[in-house]
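Peer 1: One predicted model, sequence on top.
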Amino acid sequence: MSDKSLPDKSPLRHLPLIAIAIIAVLGALLLRDTLSFETLRTHRETLIDYRDAHYLASVLVFMALYVLIVTFSLPGGLVATLTGGFLFGTWPGVLYNVVAATAGATLFFLAARWGLGERLAARMDESEGRIRALKDALDANQWPMLFLIRLIPAVPFFVANLLPALVGVPLRRYVISTFFGIMPGALVYTSVGAGLGAVFEAGETPDLGIIFAPQVLLPILGLCALAALPLLLKPLRRGKGL
């Protein structure tokens, strides 16, 4: 069913987003203790045995579950990333994690854009004054802004998935910036997951705050500065008439 087959105010447009919201709330209430690090610790041997016996099936099942977690904003996204590293190693685990996370984020983006984003973006285009100026600024700086919200660790993944849908970001641009923008953080946590075997054997808990360690955070901040560079240079170019 195409977007144009339904009136702009049709309640059916909101159904995917409503379904996501309901499942997200239920997931937060019912799965908070299920999709956890302790669950991974408890079932690690079963997971490894299944992976060894059915590698391709384990990859497909893992990625499908990861897509569901991201699409419906369920708890356990970080644990899923750790699991990807634990089961499949830093490589190709990081590839499975990034592809699945991007696919789930894209499904969420499409639902949000179909239900709310297209009309909101159209209204911003038709508006005047500060709202229109804000929309024009966002349109002129979409690439650096999209990469920034993906690279900055403090921006929640859910927020980074939702905001682009509400301001009319094109799908292709969203997918590309998501895929490459989440790679640094995914690589860090996938590598942590790849080392979970030793952590489990020692009866310890992984340091999930490692992304804020200087040796990890500083390179990510460097990427943030690189992404923000066009935002800084544009006013200077205008001032010099370039």
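Peer 2: That came through, no problem.
Peer 1: C-alpha only now, for contacts and for neighbours.
Peer 2: Will do.
Peer 1: Return the distance of the residue nearest the centre of the chain relative to L56.
Peer 2: Centroid-nearest residue in the chain: F157, 4.7 Å away (criterion: C-alpha atoms, centre = their mean). According to C-alpha to C-alpha, to the nearest Å, F157 stands 28 Å off from L56.
Peer 1: contacting residues around the spatially closest residue to the residue nearest to the centre of the chain that is not a sequence neighbour?
Peer 2: Nearest residue to F157, sequence neighbours excluded (C-alpha to C-alpha, 6 or more residues apart in numbering): R150, at 7.6 Å. Contacts for R150 were tallied using C-alpha atoms under 8 Å, 6 or more residues apart in numbering; they are 157, 160, 177-178, 181-182.
Peer 1: Show me the two of those that sit farthest apart.
Peer 2: Using C-alpha to C-alpha, the contacts of R150 span at most 13.1 Å, a distance reached by F157 and S177.
Peer 1: Distance across stretch 198-215, terminal residue to terminal residue?
Peer 2: Start and end residues of stretch 198-215 are separated by 22 Å (C-alpha to C-alpha).
Peer 1: can you give me the offset of it from its chain's centre?
Peer 2: Taking C-alpha atoms, centre = their mean, to the nearest Å, one finds stretch 198-215 lying 22 Å from the centre of the chain it belongs to.
Peer 1: Would you indicate which residues of stretch 84-96 are buried?
Peer 2: 84-90, 93-96 (16 or more other C-alpha atoms under 10 Å).
Peer 1: Then stretch 149-168?
Peer 2: Those would be 149-153, 157-158, 160-168, for stretch 149-168 by 16+ other C-alpha under 10 Å.
Peer 1: Okay, the nearest residue to G195 once chain neighbours are set aside and F200: tell me how far apart.
Peer 2: Leaving aside its chain neighbours, G195 sits nearest to F86 (6.8 Å; criterion: C-alpha to C-alpha, 6+ apart). Distance, F86 to F200, by C-alpha to C-alpha: 11 Å.
Peer 1: Now the lengthiest helix in the chain: buried residues?
Peer 2: If you go by DSSP state H, the chain has its longest helix at helix 214-240. For helix 214-240, a neighbour-count test (16+ other C-alpha under 10 Å) marks 217, 220-221, 223-225, 227-228, 231 as buried.
Peer 1: Please compare the first structure with the one that follows:
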Amino acid sequence: MDFKSQNFKIYLGSAYLFIFLTGAYFLLINFEIGSLTSYDLIKENRDLILEYKENNIFIMTAIFFIIIIFLNIMMCPMFIPTVVIGFVFGKWLGTLILVFGNTIGGAILYLLAKTFFSSIIEKKFAPKISKFINFFQKNELLYFMIFRFIGGGGTPYPIQNVLPVIFNMSVKNYIIATCLGIVPATFVIASLGSGIEDIIKQNTELSFVSALLSPEIYFPIIGFAVILIIAFIFKKYFFKQ
């Protein structure tokens, strides 16, 4: 079988789209999107979730690890899953699950994109990041790690995962740069989820004011602001023509 043939790419893309739409369909018919993010629902089920996690820590860790890999392959946004895992596992274990899950899932997606969709990605994105390609070609490991660290300069995370296709980055450097580069932002967002869990544990109503006054919340927000400032500095002074 010719894995790079146009017909195979069409079949693979169709299968990928079918799986994505099927998953979205079952999610929508079984859950109300509003209820999934309802604070009252989360508060009512907190003890049940955490008790099950404590009694089945290895199984839960494996399940969420696989989910993170799958979400990356499906090119899903990762902010809410990161908050959820921080809520369930805490900022330390949650960060470990997320960093390794995102790294493996991103690497699998990168390999799929590089093998089957390289021409599409180059046509779509190469003109938009042409001024950055020279940086990546000089030292792909360093600059892609910086790119990850600053959140891709505002590039959506799923798109970040496939952009290295354009400069044919080695898988080894991709894995190292991703694993190191995503740690700060991942830790900050997971800490936000952990902070929400702490507020619920204290039986405090989650409001904008209570969130800002809680160190478990405002420290991650400050950390996120610092990352944004660093991203702005890098983008303005180091990634300009």
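Peer 2: Sure thing, it's come through. Since this is a predicted model, take the numbers as computed values, not measurements.
Peer 1: about what we covered before: now render the buried residues of stretch 84-96 of structure 1 as a markdown table, adding distance to I23 of structure 1 and secondary structure.
Peer 2: Below are the buried residues of stretch 84-96 of structure 1 laid out as a markdown table (distance: C-alpha to C-alpha, whole Å; DSSP: H, G, I helix; E, B strand; the rest coil):
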| residue | distance to I23 of structure 1 | secondary structure |
| --- | --- | --- |
| G84 | 23 | helix |
| G85 | 27 | helix |
| F86 | 27 | helix |
| L87 | 27 | helix |
| F88 | 29 | helix |
| G89 | 31 | coil |
| T90 | 31 | helix |
| G93 | 27 | helix |
| V94 | 27 | helix |
| L95 | 27 | helix |
| Y96 | 24 | helix |
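Peer 1: And the residues you listed, which is closest to I20 of structure 1?
Peer 2: Taking C-alpha to C-alpha as the measure, I20 of structure 1 lies nearest Y96 of the buried residues of stretch 84-96 of structure 1, at 23.0 Å.
Peer 1: Let me know whether that closest one touches G84 as I believe.
Peer 2: Yes: look at Y96 of structure 1 against G84 with C-alpha atoms under 8 Å: they come within range, at 7.0 Å.
Peer 1: Can you find the partner of F72 of structure 1 in structure 2?
Peer 2: Aligned counterpart of F72 of structure 1 in structure 2: M74 (TM-score structural alignment).
Peer 1: Thought F18 was touching that match, still the case?
Peer 2: No: with contact defined as C-alpha under 8 Å, M74 of structure 2 does not reach F18; the gap is 11.0 Å.
Peer 1: From the neighbour counts alone, determine which of those two ranks first.
Peer 2: Using other C-alpha atoms under 10 Å, the more surrounded residue of M74 of structure 2 and F18 is M74, with 17 against 12.
Peer 1: Tell me the spacing between that one and N102 of structure 2.
Peer 2: Distance, M74 of structure 2 to N102 of structure 2, using C-alpha to C-alpha: 12 Å.
Peer 1: SS state for V169 of structure 1?
Peer 2: The local conformation at V169 of structure 1, judged by DSSP: H, G, I helix; E, B strand; the rest coil, is coil.
Peer 1: how many other residues sit next to the nearest residue to it once chain neighbours are set aside?
Peer 2: Distances taken as C-alpha to C-alpha, 6+ apart place Q142 nearest to V169 of structure 1, at 7.4 Å, with adjacent residues excluded. For Q142 of structure 1, the count of nearby residues is 20 (other C-alpha under 10 Å).
Peer 1: follow-up on the earlier one: now do the residue nearest to G195 of structure 1 against L31 of structure 1, distance only.
Peer 2: Applying C-alpha to C-alpha, the value for F86 of structure 1 to L31 of structure 1 is 21 Å.
Peer 1: V67 of structure 1 now?
Peer 2: From V67 of structure 1 to L31 of structure 1 the distance is 16 Å (C-alpha to C-alpha).
Peer 1: When those two are compared, which one has more neighbours?
Peer 2: Set V67 of structure 1 next to L31 and count neighbours by other C-alpha under 10 Å: V67 wins out with 25 against 15.
Peer 1: what's the helix or strand for that one?
Peer 2: Per DSSP states H and E, V67 of structure 1 falls inside helix 55-71.
Peer 1: what helices or strands is that helix leaning on?
Peer 2: The contact analysis (3 or more C-alpha pairs under 8 Å, 6 or more residues apart in numbering; DSSP states H and E) places helix 55-71 of structure 1 against helix 44-53, helix 77-88, helix 90-112.
Peer 1: got the buried residues for that helix?
Peer 2: 58-59, 62-63, 66-71.
Peer 1: out of the residues you listed, which one sits closest to M124 of structure 1?
Peer 2: When those are ranked by distance to M124 of structure 1 (C-alpha to C-alpha), T71 comes first, at 26.2 Å.
Peer 1: list the contacts for the closest one?
Peer 2: 20, 104-108.
Peer 1: From those residues, list the buried ones, please.
Peer 2: Buried, going by 16+ other C-alpha under 10 Å: 20, 104-108, out of those.
Peer 1: from those residues, which two are the most distant?
Peer 2: Using C-alpha to C-alpha, the buried ones among the contacts of T71 of structure 1 reach their maximum pairwise distance at I20 and T106, which is 13.1 Å.
Peer 1: Looking at the contacts of R150 of structure 1, spot the one nearest E45 of structure 1.
Peer 2: Looking across the contacts of R150 of structure 1 and measuring by C-alpha to C-alpha, the closest to E45 of structure 1 is I182, at 28.9 Å.
Peer 1: so where does the nearest residue in space to the closest one that is not next to it in sequence fall, helix or strand?
Peer 2: Excluding its sequence neighbours, the residue lying closest to I182 of structure 1 (C-alpha to C-alpha, 6+ apart) is R150, at 5.7 Å. Element membership for R150 of structure 1 (DSSP H and E) is helix 142-151.
Peer 1: Give me the angle between that helix and helix 214-240.
Peer 2: Angle, helix 142-151 of structure 1 to helix 214-240, by axes from the mean of the first three to the mean of the last three C-alpha atoms, to 10 degrees: 160 degrees.
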